[in-house]
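Visitor: just to be clear, the model below is a prediction. Sequence and coordinates:
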Amino acid sequence: MALRPPRRVRVVEEPYRINERITAKQVRLVGDNVEQGVFDINKARAIAESQNLDLVEIAPTAAPPVCKVVDYSKFKYEQKKKQKEIKAKAQKVVIKEIRFGPNTDDHDFEFKLKHAINFLKEGSKVKAYVHFVGRTIVFKERGEHLLNRFSEALGDYGKVEMEPKLEGKRMTVILAPLPPKGK
């Protein structure tokens, strides 16, 4: 009969020290229905225990460490909720690309310009590039002129974040939307 290796149990590390895991001799006590102040650790644990709550170390680097008398599971839930809100409020940068050829005519230019205006109004960045295919690379100055004209036409809606720059067979310019007037 073959022996199986022992099963590994994954231990989840708690982000906060609670109750007996708090190592400080004195702590600053905060929380609802608690006399706030600096207490001996045993006295602070007794206060938390008398209310059937946990003593949670929320600021371990403070002198003395700050501990809160709270229900630990409820505290963890609120912390997760706060993290979700922060993540939801974080702005995600969207970059929309617009492609030109070195010989793009005026109608196509105006059409792509309208799209770029809409992209900037909705808060997206615009990456416009001229793609040089084959021998069209000899028209670099046409591409640069086209991108400069494009960025000047978008001056009321966005600002140039990166000047026209040739990278391989592409000359690229990046425009960022202007902040709203109210802010």
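Guide: Alright, I've got the coordinates.
Visitor: please make it C-alpha for all contacts and neighbour counts, starting now.
Guide: Fine.
Visitor: need the residue closest to the centroid of this protein.
Guide: For the chain, the residue nearest the mean C-alpha position is A90 (4.7 Å; Cα atoms, centre = their mean).
Visitor: all strands for this structure, in order.
Guide: For the chain, applying DSSP state E gives strands covering 26-31, 37-40, 54-59, 66-70, 95-100, 125-131, 158-167, 170-177.
Visitor: would you reformat these as JSON lines and include distance to Y77 and mean neighbour count?
Guide: JSON lines is the format used below for the strands of the chain (distance: least, Cα to Cα, whole Å; neighbours: other Cα atoms under 10 Å):
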{"stretch": "strand 26-31", "distance to Y77": "17", "mean neighbour count": "21"}
{"stretch": "strand 37-40", "distance to Y77": "26", "mean neighbour count": "14"}
{"stretch": "strand 54-59", "distance to Y77": "14", "mean neighbour count": "22"}
{"stretch": "strand 66-70", "distance to Y77": "12", "mean neighbour count": "23"}
{"stretch": "strand 95-100", "distance to Y77": "35", "mean neighbour count": "16"}
{"stretch": "strand 125-131", "distance to Y77": "36", "mean neighbour count": "23"}
{"stretch": "strand 158-167", "distance to Y77": "41", "mean neighbour count": "16"}
{"stretch": "strand 170-177", "distance to Y77": "37", "mean neighbour count": "22"}
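Visitor: and the comparison structure, right after this:
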Amino acid sequence: MLDKNKNFKTRNHDTPIINERIPFPEIRLIDPHGDQMGILSLEDALKSAKNAGLDLVLISNKSNPPVCRIVDYGKYKFSQEKKAKEAKKKQHSSNLKEVKMRYKIEEHDYKVRINQALRFLQASDKVKATITFRGREIQHTNLAIELLQKMAKDLESVAEVQQSPSRDGKNMVMILTPKK
């Protein structure tokens, strides 16, 4: 057995290695129906694939011996691309959205900010709630903390606090993440 096959890596992660490009002398072969045919030499596996009018595709080089399968390469490549596309659809990268306000915000404006944050959280995005201070307003950090805590309480059914209210220069910041 070769010890090199454990460290073997494909040139391009997207394209599988097929037929004569497979560098292993012995492989574990799976037939087109998904049944194991056992451990064979590469030459015997290639003959079996040619007799079936199909290709020999390297499925996994992590095991010892590596696993190959007899398949129609065109169909195999199509199904792999389709699986990758489906996986990409299901993936949602969580963005950080920001909701800005002042500590002296009016009730209607506060509700608008709550609705914005709610929309962001329902879209699986994180929300950064920022209260900006101007001039001497920085003395009223306790009012800003109370407002952010009120916001967290109003959104507690859909969000959890990732970062509690903290001062960041002339701002007070809190980060909320969607509940799972």
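Guide: Nice, I can see it. Being a predicted model, the structure only gives us computed values, none of them experimental.
Visitor: mind checking the TM-score on these two?
Guide: Overlay of the two chains. TM-score (TM-score structural alignment, normalised by the length of structure 2): 0.80; 168 aligned residues with a Cα RMSD of 2.3 Å.
Visitor: picking that back up, distance of the residue nearest to the centre of structure 1 relative to P60 of structure 1?
Guide: From A90 of structure 1 across to P60 of structure 1, the span is 27 Å (Cα to Cα, to the nearest Å).
Visitor: can you check Y16 of structure 1 too?
Guide: Look at Y16 of structure 1 and P60 of structure 1: by Cα to Cα, they are 9 Å apart.
Visitor: neighbour count: those two, which is higher?
Guide: Counted by other Cα atoms under 10 Å, Y16 of structure 1 and P60 do not tie: P60 has more neighbours, with 17 against 14.
Visitor: can you point me to the longest helix in structure 1?
Guide: Longest helix in structure 1 by number of residues, with DSSP state H as the criterion: helix 72-89.
Visitor: residues in contact with the closest residue in space to R28 of structure 1 that isn't next to it in sequence?
Guide: Ranked by Cα to Cα, 6 or more residues apart in numbering and with sequence neighbours excluded, the top spatial neighbour of R28 of structure 1 is V38, at 4.3 Å. Contacts for V38 of structure 1 (Cα atoms under 8 Å, 6 or more residues apart in numbering) come out as Q26, V27, R28, L29, P64.
Visitor: closest to S151 of structure 1 out of the residues you listed?
Guide: Nearest to S151 of structure 1 among the contacts of V38 of structure 1 is P64, at 56.4 Å by Cα to Cα.
Visitor: close enough to count as contact, that closest one and I22?
Guide: No: between P64 of structure 1 and I22 there is no contact under Cα atoms under 8 Å: 11.8 Å.
Visitor: the more surrounded of the two?
Guide: Taking neighbours as other Cα under 10 Å, P64 of structure 1 and I22 compare with I22 leading, 19 against 16.
Visitor: my guess is the more buried one contacts P60. True?
Guide: No: applying Cα under 8 Å as the test, I22 of structure 1 and P60 come out as separate, 9.0 Å apart.
Visitor: how far does stretch 149-169 of structure 2 stretch from one end to the other?
Guide: 19 Å.
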